[in-house]
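K.L.:
Mind looking at a prediction? Sequence and model below.
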Amino acid sequence: MRNLKKALSLVLASATLVGMVSVGASAADFTDKESITNAEAVEMVSTLGIINGLPDGSYGPDQLVDRASMAKMITLALNGGAEPVLGTKTTPTYSDIKGTWAETYIEYCSSMGIIAGDGQGRFNPTGNITGSQAAKMLLVALGYDSTVFGFTGADWEINTNREANDAGLYDGLEGLQASAPLSRDDAAQMIYNALNAYIMEKTPTKNSDGTTSYTYSLSKNTTLLSQKFGAKVFVGTFDGNANSLSLKDGYVQVTGKLTTETEGSNSASFPAEIAISNIGEEYKVIFKDGTGGVANQPDSKDTIYGVYKTDGVSVVNATPDQISTSYTTAGKIKVDGTTYSVIDATNDATTAVVRNFGAKEEIVVDADASESATSFKTYKAAFESLAGQNGNSVKFILNSDGKITKAYLTEYTLGTVTAKNSEKVTISGVGAIEIEDNDIYADIAKNDVVVVSKLYDGDNTQYVVTKAESVSGKVTGYTANNADTSSKVVLDGTTYEVYNKAAMPASVAGDTGTTKFGTSDINADYTLYLVNGFVAAAVKTSETASNYSLVVDKNDGSVDSTLSPLKVVVMAADGTKTTLTVSDKSPSKTIAEGDIVTWTGEASSAKVTVKAAYSDAKTSTVNFYNKTAKTLEGTVTAADCVLFAEVSDKGVDVTGSSYKAYNIRSLGDIKTNDVKYTAVTVDGKVVAAFIDLATEPSGATSSAVYGIVTANKGVVEIGDGEYYNQYSVWTGAESTVNILATGSNDTLSVGDLVKYNPTSDDTYSDNTVFTRNGAIGTKIYVKSYDESEQLLTYYTSVEKKDGAYVGSGDAVTKAVDDDVKIVYVNADGNKAGDEIGINAFDSINGYANAIIVTDTDGIVTTILVETSGECDIV
C-alpha cells in the first residue's frame, strides 16, 4: 500500500519544516520543542552531535551554559562531532578541574589557546559562560589569534564583540546581552553561526632577518562545517515530492547548486520530508557526500545533516477573489491591494501556473507562442486567469527582484458523503475512494458535508478530505448575481460571498438545498456550508415566524391579467417591504390589505398563500398580550413571534396607513379591548399576528441609525422596473439608501444629518421616513465628557465675551448610556469624520459640535460629533 498519508493544509501556508536527517537527534524530537526559539540551530548542532539533549528527553533551551560544557561543545565541533582521544596532565593546567567530568575537554581547549583561566590558576568550570566569553572561544576555534586580535587585556570584550559581529556569530541573536550568561538556546545559535562562518587563515612569511611573520585573512570558501564535518551546502528551489514528481516514496526534489558554485543548476533527489505546501520555496540542504552517489549534490548515498527553508524566496498567499482583473498596467498585477511586477516573457515555454500539484493541466507561457493559442498565455494573463470569487488557494512565488515568477493553485469542491465502509468512502461529485490511500479525516460518516481537493496526477492521485465548516443563523439579506445565482448572502449581520457566484447544489446531506437566495428567504433560518469562508451550499433549517409577511397595499389587478397583473406590497418581520407580482394565490380568495401571508418564488412571479385573512379577524380582549405569561389571547407565543401592527389612527385598508413589525417578546403588556386582530398558530404556538392599533405598543424599541448623507449616486433600477434615488450615508460605516423615485418626497440632500430605521434591502418608499438635521436631536456645545463616569456636560447656547465664546446659562449634565452610539461626521466636508473623541467646543469659533439623542428617561443614547471645527454641526 502506498504511503500517501501526508498531512496537507487546506490553505497554502509558509511553514518551516525540518528535513530528514541520518545522524544524531532532531530538534523535533525534544519534548520541549515548542519552547525552542532557534530551532534550526538546535536541529543542526544536535544532529552533528555537538550538543545533546537532557536525560528527560528535553533540550532545556532556557538553561544556562557553564564554562565546562562550552569547552566540550567546542571540542566536539573541532573534531567533527566525534569524541576525540584525549589525555590529562599529571598536574592539571587549572587547580579546580582535576577529576571533573570535563577535565579532558578543558585541557584540549586550553592547549589550543581557546580558553584561559582567571589569572589565579583556576578555570571555574561550573561558572556560567557569557555571550562574549563564548564568542571569544569560538573565534579562536575559527583561527583568530587572541593576541593579534586583542582578545586579551582590558579591552578584550570590546574587541571580541567587534570581531564576532563581523564574523556573523551574533546573527539571529539581536536581543542578546553579550555580558550576560548564555542560554543553551542561544549557545546553539552561536555555534551554528560559527560552523557556517569562514575560518581565519594564517599565512607565514619569511623575513629577511630570518624571522617569520604572519598575516591573517578570511578564507573565501572554507568553513568549520566543511573543514571539520566534510559538509557541503546545497541551495535550491523545492520542486515537489514523490506524489507530485516521479520520485521514490519519501523523497523530495530540490533544484539548485552548492553555495560555492556561481553557475549551473542541478535537480537533486534525496530522502527528506518537506510539506508540499512549501513548493516553489528555497531550501538549504546541508549534507556530506557519500560513496557511490552524485558528487556535490545531495542524494540517497549521502549523509543529510539538515534541510532548512531559507528566506531567499518570498511568497504571497491569496485566494482568487483577491486577484484584480481590472488592473490594466502592463506587466503588473494587483493582489489583495498590493501591486506586483510579473517576470519578463521568455523564449522558452515555461510553466506559470501549477494546478493542484499536477492533477490538472498546467498553464504554460511562451513569448514565441501566439497569445490566442489555447495552451499559452502571457505571464500576466496566466496569473490573472486565476481570479474568481472562491476559496481556492493561490501561492505566488517571487524572485529576488520581487517579481512574481510562478503560481501554485489548489482548488476545492464541496460534496456529501453518500456511503462509507471500512475501506472506501463515496462522495458526491468524486465517487468512491480508498480511505487508506487518501488524506481523510477520522470518523467520516454518511451525510457529512465535506471539502475535497484532488491533488497530483496518475497513480499518485490523492484526495484530501476535510469536514466542511458550517454556520447557522438568520438570513437578513442577499445579492443576486443573475437570474440563476446569488453572489452574496448576509447571515446574522455577516456577509458571505457565494462560491464562484454559481448555483448551489439542490441536495445537501440528504436535505433540500437552496440553489439561489430569493426574497422569500429573508429572515429564514439557514445553515451555510463554507469552503474556506465562501458559501458553497445552503439549507433552510426551519419554517419560522420570519417567513410571514403582512399585506400592506395592493392594486386592483388580477392573477390572470397580462395588462393589469395583481400586485401586492408585503412587509416582512424586519420591516422590509417588497412588491410582488402574484402569479398564483392560495386559497383562491381575494388577497386583502391586513392579510398575513407567506410567499415563494421570485418577486416578479410569486405564489402567495394567505395564512390569516383580515376579513376573518377576531376581536381582542382587554389583555391582548401578557408579557409575563408570553401569551396572546391566552395562547403562548413562539420566541420569534412577529407582531404586525397598524400604528396610526387611519385604520386598515386606508391609503397612507402606517404599519410596523415587532418581535412580540420584546414588547410590554398590550391592553386594548374590542380591536380587530388575526393570528397564525403552528404547533400550539402563535408565530405571527396582526392587530389594528392607534399607537405603537409599549416597550417598542427603535432600531434607528444616525448619520450624514455623503453622496448622491443618482437614479438606479432595483428589481423589475422600479427606479430609486440612491444615496451614500455615513453611520459609522458606509451605508446605502434607495428612495423610490416618484417625483415627490423622494430626495435627500448631501450634508443632511439623518435618522432612519434601516431595511434589509436598503429601499424606502419616500423620504418621510428620514428625520433630518435639527429634528433628530438636541444641538449642543460640549463642555466636557467623563467617559469613566459616563457623564456628558454641555450648553445649549453660547455667547461671546472678551473675544471668546462661553456657555450661556447653566451647563446641563446627563448620563450617557453604556451602549451609546457615537457617530463622527464632518459637516463642513459632507463626509465621515475622524474619530477624535467627544471634546469641548472650540471657544474661538463658537460652533455647536454635537447633537445628542436621549431616551424617555433622559439618558443619552446617541451622540453625533462634528469633527472639522469649521461650522456648526447643523
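P.N.:
Now that the structure is in, tell me what you want to look at.
K.L.:
drop to CA atoms for contacts and neighbour counts, all remaining ones
P.N.:
OK.
K.L.:
Just the buried residues of the strand or helix carrying Lys779, please?
P.N.:
Using DSSP states H and E, Lys779 maps to strand 778-786. By neighbour count on 16 or more other Cα atoms under 10 Å, the buried set for strand 778-786 is 779-783, 785.
K.L.:
Quick one: list the elements packing against that strand.
P.N.:
strand 791-795, strand 850-854 (3 or more Cα pairs under 8 Å, 6 or more residues apart in numbering; DSSP states H and E).
K.L.:
in the last one, what counts as buried?
P.N.:
Which is strand 850-854. 850-854.
K.L.:
Tell me the one of these nearest Thr635?
P.N.:
Nearest to Thr635 out of the buried residues of strand 850-854 is Thr854 (Cα to Cα; 35.9 Å).
K.L.:
Quick check: nearest residue in space to the closest one, chain neighbours excluded?
P.N.:
Val860 (4.3 Å; Cα to Cα, 6 or more residues apart in numbering).
K.L.:
what's the neighbour count on the one you found?
P.N.:
By the criterion of other Cα atoms under 10 Å, Val860 has 22 neighbours.
K.L.:
Could you pull up the residues touching it?
P.N.:
Shown in contact with Val860 (Cα atoms under 8 Å, 6 or more residues apart in numbering): 814-817, 820, 852-854.
K.L.:
how about the helices in the stretch 351-500 of the chain?
P.N.:
Remark: helices assigned in the stretch 351-500 of the chain by DSSP state H, counting those that start in this stretch are 379-384.
K.L.:
Can you show me the strands along it?
P.N.:
Along the stretch 351-500 of the chain, counting by DSSP state E, counting those that start in this stretch, strands occupy 363-365, 376-377, 393-398, 404-410, 413-420, 424-427, 431-434, 439-440, 449-455, 462-467, 469-480, 486-491, 494-497.
K.L.:
got these as a markdown table, with distance to Gly714 and mean neighbour count columns?
P.N.:
A markdown table is the format used below for the strands of the stretch 351-500 of the chain (distance: least, Cα to Cα, whole Å; neighbours: other Cα atoms under 10 Å):
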| stretch | distance to Gly714 | mean neighbour count |
| --- | --- | --- |
| strand 363-365 | 43 | 22 |
| strand 376-377 | 40 | 22 |
| strand 393-398 | 38 | 23 |
| strand 404-410 | 41 | 24 |
| strand 413-420 | 40 | 21 |
| strand 424-427 | 49 | 20 |
| strand 431-434 | 52 | 15 |
| strand 439-440 | 53 | 20 |
| strand 449-455 | 43 | 23 |
| strand 462-467 | 46 | 22 |
| strand 469-480 | 20 | 19 |
| strand 486-491 | 24 | 22 |
| strand 494-497 | 25 | 16 |
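K.L.:
ok, structure two:
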Amino acid sequence: MRNLKRALSLLLSSAMVLGMLVMGSSAASYTDVTSTHNEEAIEVMKAVSVMVGDENGNFNPDKTVTRAEMAAIMANLLNLDYDYYTGAKTSFTDVPEWASKYVAACQANGIIAGYNSTTYGANDTVTAAQAGLMMMKALGYFQYQGDFEQDWQLATIKQASKINLYDGVNSNATDALTRNQVAQLALNTLEATMVDFTGELGTEVKLPDGTTIQMNYRSEYSNRAAKGGYDYTTTAGTDDNTLQLAEELYGNDLKKTATSDNFGRAADQWKYKTVTVGTYSDKADATYTSKVSRADLYNLVGKSVYDDLTKSQNPSTLTVTVDGKSIASPNVTDYIDKNNTASIGNPAATGNSSSVEVYIDNDTNDVDIVIVNTYLMKASDDYNSKNESVAANLVGTVGVSLKAGETPISSDDFAVKNVKEDDYLLVTLAGSTDSNKEIQSVEPATVITGTVNSYSVGNNVTIDGTKYEYSFSAPTDSGHDKNVSFEIGEQTTVIVDNNGYIMYVDEATVAANKYVYIAEIGSQGAFTSQDFVGDAYFMDGTHKTINLKNKFSDDSSVTKNTTGAWYAYTVNSSEVYTLTKLTAGAAENNTGSVTSTTAGTLVKNGNVTIGIDKGTGTAIKANNSTVFVVVDDDDNVAVYTGVSKVPTIKANTGKTVTANYVVSSNSAFAKYVFIDASDAKIDDATTTSSDFVYLLKYDSTNKDADKNDYYTYKAIVNGEEKTINLGENFSNSETCFTLYTDVKYDENGYVDSMNVVDSNDDYSQVTLSGGSSSGIGYEDGILTTWKDNFVVDQNCKIYLIAADSNVKVDAGKSYEVSANISANTLYTMLKGYKLTGNYFAQVNDDTNTLTTLYVYISATAAI
C-alpha cells in the first residue's frame, strides 16, 4: 500500500462527486442529513476528505453506492496515490473512465477484486459483504485464499462481526449499501485494530489437472503493535498498545475524546488537526417520547441494576439531567421503582413529547437519565440577510430563559434563512441553570388549522377528526395553552411539535365563557378604585363575587345596585374584571327580557319559545345551541345547552319568572339566557335509573360535537370499574369515594343528577377516623368494624378502594380498586392497621345480611 498524501482537485465532474470531495462546510450543513442518519460517521468522513456532499450541498445519504464509487471511497480512505494510475489500463472492461484510476489503485494494493479477470461490476451496487471485505483487507485480514475456507462471504461476515465492523450499519450480507451505511462502515474501520498475518502458509501442491492447493495452511492474524506514540483516543487509560487504522493513516491528526454533550449525554468529540469536527452522543439503551413511569424504567434496567443503585454500601450511580441541568442527588425511587406508575421525577419530569434517554453502564450498573424538552419560539421579523440572522423570542411562560446573546438566531448555526415574521420554531435548549439556556436545535413547527369537533380541557382537542394531545413542555399563556375552551364547529389553529403534540393554541374561537350575567353591581364601601364588585354568573355555572375595574365609579347608574344584565368581560392577572355591557339594539349582540304571567310557564322542555305564557317583555326563540343558566330556590346553578335539555320552568302561585337573554343581531335565536327560578318550579324531564355510581376520581372536562359540556370521572358503576360522564349540572370537583344512586341520564347518556345513598336505599355511610378502634375484624362469616357487626351474605359484593401505600401495590397510582373480593380477603389486606376513610354498607332488611360493601382507605397506621 502506498501511503502517499495527495491533494484532490475541487473541480470534479458531477459523476465523480458521489464518492469524492467537493466544497462543503460540515455534515450539519447537509439539508438531507437528519438525526436518523449516521451523523457522526458522515461528519468525520467529510473532515478527512473521504466522503463529502455534492455541489448542491447534499450528502445523498440514502443513495446506494456502486462498486466503482466504493473503489473511489477506498482510495480516499487509504490515501492511495491513485493519480499515479491515471491513464492506466486494467484487465476490467466495464470500468468507466472516471473510475479507472481508483479501481486500478485499489486492485494494485489488494483491496478489490473483480467477478472474473475482465468484469469488475462497476455499476453494480456494492453489498455489505463486498464492502466489508474491502475494509477488512485494508486492516490486514484475508491476505490469502485459505482465509476464506469454503465461502468467502460467510468468512467475511463471521470475522467482521468479531471486530464489530458492522455496528450501526444495519444491513444483511447481500443488501446494497447506502452512502449513510458506507460512512458508518468506514468510521468503524478507522477505529478497528490493524492485524498482521502470523499463521502458517503451508505448502503449495499442484494437482494433475493443473490447479494449485495450499496444504497445511493455518489462518492466524495478530494485532499490530502501536507505533510512534500514536493514540487516536485521548481518554486516560484507553491506550491499548495496538495500532488502529486511524493512527496508521492520520497519526495524531485525528483524535476522539470522551466527553459529554450539552444535554449531559456521554459523548465523543472528534477533532481533525486543529478543527473540531463535532460532538456526538452515545446511543441510548432506550428512548421515550411520552410519559415515562418509574415502573417503565424499573422494567428497563431490571432488578440487579436497581438493587445496585439502592444498596447502602457503594451503590451504583444515578445521574439525571434535564435540558442540560443536573438534578442534585436524585432519589432513585423517584425515577426507578417497581410497580409504580407515577411519572419519573419529583415533581413529574416527563410527559407528551419529552425525550427521555436512558443509558446503562453494563460494567458498573450506573444509570444516566437525560431529559430533553422541546420549546416554542416565534419569529418577530423576517430573516435579515444582511445580519444573517432572525429575531425570535420564547413563547409564553416555560420556566426557563435564554442566555444573553442567544437571539437573534444566526444562520451560521441553524437553518433559518427561510424564516418569516410570526413563524413558529421548535427549539431545544441546554444549560446548567434555568436562566442560561443556549439554543441547541431549531426547526420549523407544524401549523394545524381546522374545525373543532370536540375537546377535553387540559388534555386534547379533536380537529377535523384527528385528536391532538397537549405537549408536556407547552408554554403557559392564558388563552393559548391547554386550558383553552373552544367553540365546537368553529375554526382553530394550533401549533404542534414533531410528535404531533400541541405546543400552542394560536387562534381559537373561544367558548362562551367570555360572557357573564351580573345579577347586581354594588360597592363594598366608599367609592374607591377597589370597592366595586359584581354578583356574577358564568357560562360554566360558576357563581361568585368578582372585583370590578374602577371605571364604574364614573357611572352612577352602575354603582347603585344595578339590576341584572349581560356583559362581555376581560380579566387581568389580579382577577380584576373589566365589563362591557351588552345593550338592546347593539350592532353585534342585542339583549332583552321576557317575564311570564303570574304562575305562568316561561320555558318548556323541547319548546323553542322563551316566554310561552308571556306577561311583559319580548318573547324570543331558542335552539339546541342556546345556553341557559338557571338558578333555583336553593341558589344552585345549572347550565343547560339547547331546548332539548332545558327543563320546564313555571312560576309559582302568585309569582312571575323572568328570562334575560342575549341574541345576535343576525339571528332570531337567543345565544345565552339567564333565568332566576327562585320563585318557580323546575320540572326536569330526565328519568331516574336504578344505577349505583361510586365516584373514584375526576378525569377531564370535555365538550362534544354538539357543544355539550361534560365531566369525565373514573367510577365503579353497578360493580364495574369504568368512566362515566357527568353533564352540565356538575363540575370538576364532585365528591369522590362516595356512592350515589337516583342517577338520572339525559339523552346524550350524561348524568343529569344523582344523590348520595342513604337509609332509603338500605345503605349506611360510616366514617373511619383512624382511631385505636378503627380496625377491621373477620371470623366465621362475621365482619366487624368499630360500629357494625355484619353477617356477610354468601353473594356479598365487596370493593376495596385503597389510596394508602401500605395497602395498594402500585405506588404511582392515587388509588387501587380490588373488586369482588371476599370478606376474608378484605380482612387480610387491612388487618393490623388503624384505618382512615369510610365505607358504604348495604344490608338486606329481610335477611339482615351484608350484601354490598364499598370500603375506602385514605390512610393507615399500625395498631
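P.N.:
In hand now; what should we look at? Computed from a predicted structure; not experimentally measured.
K.L.:
what's the TM-score for these two chains?
P.N.:
Overlay of the two chains. TM-score (TM-score structural alignment, normalised by the length of structure 2): 0.45; 583 aligned residues with a Cα RMSD of 8.0 Å.
K.L.:
picking up where we left off before, for Val820 of structure 1, see how far away the residue nearest to Thr854 of structure 1 is.
P.N.:
For Val860 of structure 1, the distance to Val820 of structure 1 equals 7 Å [Cα to Cα, to the nearest Å].
K.L.:
Serialize the helices and strands packed on strand 778-786 of structure 1 to JSON lines and add fields for distance to Lys567 of structure 1.
P.N.:
Formatted as JSON lines, those follow (distance: least, Cα to Cα, whole Å):
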{"stretch": "strand 791-795", "distance to Lys567 of structure 1": "51"}
{"stretch": "strand 850-854", "distance to Lys567 of structure 1": "39"}
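K.L.:
Of all the ones you listed, which one comes closest to Leu455 of structure 1?
P.N.:
Across those, Leu455 of structure 1 has its closest neighbour in strand 850-854 (59.2 Å, Cα to Cα).
K.L.:
tell me the angle of that closest one relative to strand 791-795?
P.N.:
120 degrees (axes from the mean of the first three to the mean of the last three Cα atoms, to 10 degrees).
K.L.:
helices or strands up against strand 850-854 of structure 1?
P.N.:
strand 778-786, strand 860-866.
K.L.:
In the stretch 751-863 of structure 2, what residue spans correspond to helices?
P.N.:
Using DSSP H, counting those that start in this stretch, helices in the stretch 751-863 of structure 2 cover 823-830.
K.L.:
and what of the stretch 601-750 of structure 1?
P.N.:
Under DSSP H, counting those that start in this stretch, the stretch 601-750 of structure 1 gives no helices.
K.L.:
Out of the helices and strands packed on strand 778-786 of structure 1, which gets nearest to Thr579 of structure 1?
P.N.:
Closest among these, using Cα to Cα: strand 850-854, at 33.6 Å.
K.L.:
quick one: contacts of the closest one?
P.N.:
Here strand 850-854 of structure 1 has contacts from 776-782, 860-866, 873, using Cα under 8 Å, 6+ apart.
K.L.:
mind redoing it with 6 Å?
P.N.:
Around strand 850-854 of structure 1, the neighbours that count as contacts under Cα atoms under 6 Å, 6 or more residues apart in numbering are 777-780, 860-866.
K.L.:
how deep is the closest residue to Ser410 of structure 2 other than its chain neighbours tucked in, by neighbour count?
P.N.:
Spatially, and ignoring its direct neighbours in sequence, Ser410 of structure 2 is nearest to Ser389 (4.2 Å; Cα to Cα, 6+ apart). Close neighbours of Ser389 of structure 2, defined as other Cα under 10 Å, add up to 22.
K.L.:
what about Val717 of structure 2, how many neighbours?
P.N.:
Neighbours of Val717 of structure 2 (other Cα under 10 Å): 17.
K.L.:
Adding distance to Ser453 of structure 1, write the buried residues of strand 850-854 of structure 1 out as TSV.
P.N.:
Output for the buried residues of strand 850-854 of structure 1, formatted as TSV (distance: Cα to Cα, whole Å):
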residue	distance to Ser453 of structure 1
Ala850	55
Ile851	55
Ile852	55
Val853	54
Thr854	55
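K.L.:
Mind telling me the two of those farthest from one another?
P.N.:
Ala850 and Thr854 (13.1 Å).
K.L.:
my guess is Leu791 of structure 1 contacts Asp817, does it?
P.N.:
No - between Leu791 of structure 1 and Asp817 there is no contact under Cα atoms under 6 Å: 9.0 Å.
K.L.:
thinking again about what came up before, just so I know, which of the strands of the stretch 351-500 of structure 1 lies nearest Thr541 of structure 1?
P.N.:
strand 469-480 (8.6 Å).
K.L.:
sorry, back to before: what's the closest of the buried residues of strand 778-786 of structure 1 to Thr578 of structure 1?
P.N.:
Lys779 (36.2 Å).
K.L.:
if we can go back for a sec, quick one: which of the strands of the stretch 351-500 of structure 1 is nearest Val806 of structure 1?
P.N.:
strand 494-497 (45.9 Å).
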